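Asks: next comes the sequence, and after it the predicted model I'd like to discuss.
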Amino acid sequence: MPGKKPHLLFDFGGVIINIDYQRTVDAMRQLSRAGSTIEFNQQHQSELFDLLETGRLTPAEFRTGLRRHYALEGTDAELDAAWNAMLLDVPAERLAFIAELRAQGYQTALLSNTNQLHIEEINRRLRTQYGFRHGIADCLDRVFYSQQVGLRKPGPEIFAHALREMNWRAAETLFIEDSFQHIKTARRLGLHTLFLAPPLTLTAALPAALRAFPTPPLA
């Protein structure tokens, strides 16, 4: 028998928006006079990227760091384009699915490790493509960006912050994520989880997890 409707806490990249980290790695390598490879992927990243994602570096300081640490050459616009290369599309069916869930009474929030440059770029695309006024915030009850909160996953503090701000209990919340290191933290904190390991997608996997709640299958 289905249980109580869970609150839904979504990751952004790899869950709502499609992401390809290698595109940014390749684009930045092309800008490096030394052929350097940046230390950034889904599982690990260097301190430079942590600082950007927690709001402790401005975009200008981030570009300076890229030039210094990875011998990158290029204009600010070229660096930004390389950094944004990982951002792919936001499938319309995912946005429609989230809208349907909200209409059914589910409470929704976004919990994303992200930064000012990516926030501005993806929200610009959403305004252009879908006519949103503010971007992804139009689609959910609340958004929590690491860049604004000053904390990032997989640290437990950012999960606690989101739950506290939403007045949600961990046991009544389903966290949907494509990075397993973040899933592990959520589970330790008592959240239910749905791990979207490729090729699973939000629209394919979440309906079954909702039917099974409070014990959704672990992918």
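Replies: Now that the structure is in, tell me what you want to look at.

Asks: from here on, just use CA atoms for contacts and neighbour counts.
Replies: OK.

Asks: helices along this structure, start to end?
Replies: For the chain, the helices defined by DSSP state H occupy 21-30, 47-53, 59-70, 76-84, 92-103, 116-130, 146-149, 156-166, 180-188, 202-212.

Asks: chain center to the second one: distance?
Replies: With Cα atoms, centre = their mean, to the nearest Å as the basis, the distance from the averaged C-alpha position of helix 47-53 to the chain average is 15 Å.

Asks: try the last one
Replies: With Cα atoms, centre = their mean as the basis, the distance from the averaged C-alpha position of helix 202-212 to the chain average is 19 Å.

Asks: so which bits of that helix are buried?
Replies: Going by neighbour count (16 or more other Cα atoms under 10 Å), the buried part of helix 202-212 is Leu202, Thr203, Ala205, Leu206, Ala209, Leu210.

Asks: am I right that the second one is in contact with Phe97?
Replies: Yes: the criterion here is Cα atoms under 8 Å, and Thr203 meets it with Phe97 at 6.9 Å.

Asks: contacting residues around Ala205?
Replies: Listed by Cα atoms under 8 Å, 6 or more residues apart in numbering, the contact partners of Ala205 are Leu196.

Asks: look up how far Arg187 lies from it.
Replies: From Ala205 across to Arg187, the span is 18 Å (Cα to Cα, to the nearest Å).

Asks: could you do Leu117 as well?
Replies: Distance, Leu117 to Arg187, by Cα to Cα: 30 Å.

Asks: putting a second one here so we can go through both:
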Amino acid sequence: MSDLQNAPDWSTLEHLVLDFGGVLYQIDHQATASAFAQLGATDFLEHYAHGQQSPLLDQIEVGGISEDGFLQALLAQCAPGTSMDDVRTAWSAVLIGLRPGIVPVLQDLAKHYDLVLFSNTNALHAARFERQILAQHGRAFSDAFRQIIYSHRLGYRKPDLQAYRAVSRQFNIRSLRCFFVDDTAINVRAALDAGWSAAWHDPRASSLREWLRQLGCPIWD
């Protein structure tokens, strides 16, 4: 991934656009796969893994299907006797919580850059993690961002080039002064194709703060 580790020009950087799940928030796809396996859907991870997903998930992440329609489609893959509440709970098992210490990092970054969150997500997950974050951190997390952009509201999802173009157009992101961070390589490559500066971050290897410092971010010098 060395070709996706290019640092931006920090001296001219204006917009810092961050992915959510993985970069800022801990997710566990295996937890959801295990939960659905208990409901009789044993091949869930083959169709809904991060970066490798079914058309059904694409639909829910661009607002192309209702929440009930999506849950009904998942319910049809489960064993008889499974309830909608069972499916809803299993679907949300992926959501763990914000990465430890991430809120102060975002608050520091927001003092220097136009901070924007850009996430592939769906209404079911967004409602759940927003409640969780609000209960644990108040508005400190959301207030760090000038704009929070969810794919299901935008109508496009990464890595569709139209997603980046829509974000630039609708939220006044100047591509030459933008740096995008994501933990999925294909999303980073698409951002580069869209004219953004972008880099791949592996949250398993280093914290966001440590990684940004390695790329030369000057705010903690």
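Replies: Yep, that arrived. Remember, it's a predicted structure, so these values are computed and weren't measured experimentally.

Asks: that older thread, which one, of the helices of structure 1, ends up nearest to Lys5 of structure 1?
Replies: helix 202-212 (7.5 Å; Cα to Cα).

Asks: what's the angle from the closest one to helix 92-103?
Replies: Relative orientation of helix 202-212 of structure 1 versus helix 92-103 (axes from the mean of the first three to the mean of the last three Cα atoms, to 10 degrees): 30 degrees.

Asks: Ser207 of structure 2 maps to what in structure 1?
Replies: Using TM-score structural alignment, the partner of Ser207 of structure 2 in structure 1 is Thr201.

Asks: same thing with Gln136 of structure 2?
Replies: Looking across to structure 1 (by TM-score structural alignment), Gln136 of structure 2 lines up with Gln129.

Asks: same check, this time on Leu56 of structure 2
Replies: Per TM-score structural alignment, Leu56 of structure 2 is aligned with Leu48.

Asks: now swap in Leu117 of structure 2 and tell me
Replies: Looks like Leu117 of structure 2 aligns to Leu110 there (TM-score structural alignment).

Asks: thinking again about what came up before, closest one to Leu140 of structure 1 among the helices of structure 1?
Replies: helix 92-103 (7.8 Å).

Asks: go through the closest one and flag the buried ones.
Replies: Buried positions in helix 92-103 of structure 1, judged by neighbour count with 16+ other Cα under 10 Å: Arg94, Leu95, Ile98, Ala99, Arg102.

Asks: what does stretch 183-203 of structure 2 give?
Replies: In stretch 183-203 of structure 2, counting by 16+ other Cα under 10 Å, buried: 183-185, 187-192, 194, 196-203.

Asks: centre of the chain versus it, how much separation?
Replies: Counting by Cα atoms, centre = their mean, stretch 183-203 of structure 2 comes out at 13 Å from the chain centroid.

Asks: likewise for stretch 197-217 of structure 2?
Replies: Offset of stretch 197-217 of structure 2 from its chain centre (Cα atoms, centre = their mean): 16 Å.

Asks: report back the residue of structure 1 that's furthest from centre.
Replies: Met1 (31.6 Å; Cα atoms, centre = their mean).

Asks: so how far is Phe159 of structure 1 from that residue?
Replies: Taking Cα to Cα, one finds Met1 of structure 1 at 29 Å from Phe159 of structure 1.

Asks: also Gln129 of structure 1?
Replies: With distances taken as Cα to Cα, Gln129 of structure 1 is found 31 Å from Phe159 of structure 1.

Asks: who has more neighbours, these two?
Replies: Set Gln129 of structure 1 next to Phe159 and count neighbours by other Cα atoms under 10 Å: Phe159 wins out with 24 against 11.

Asks: so what's the residue mapped onto the more buried one from structure 2 up against?
Replies: When structure 2 is aligned by TM-score structural alignment, Phe159 of structure 1 is paired with Tyr164. When contacts are counted by Cα under 8 Å, 6+ apart, Tyr164 of structure 2 touches Lys158, Ala191, Ala194.

Asks: need the counterpart of the second one in structure 1.
Replies: This points to Ala191 of structure 2. That one, Ala191 of structure 2, aligns with Ala186 by TM-score structural alignment.
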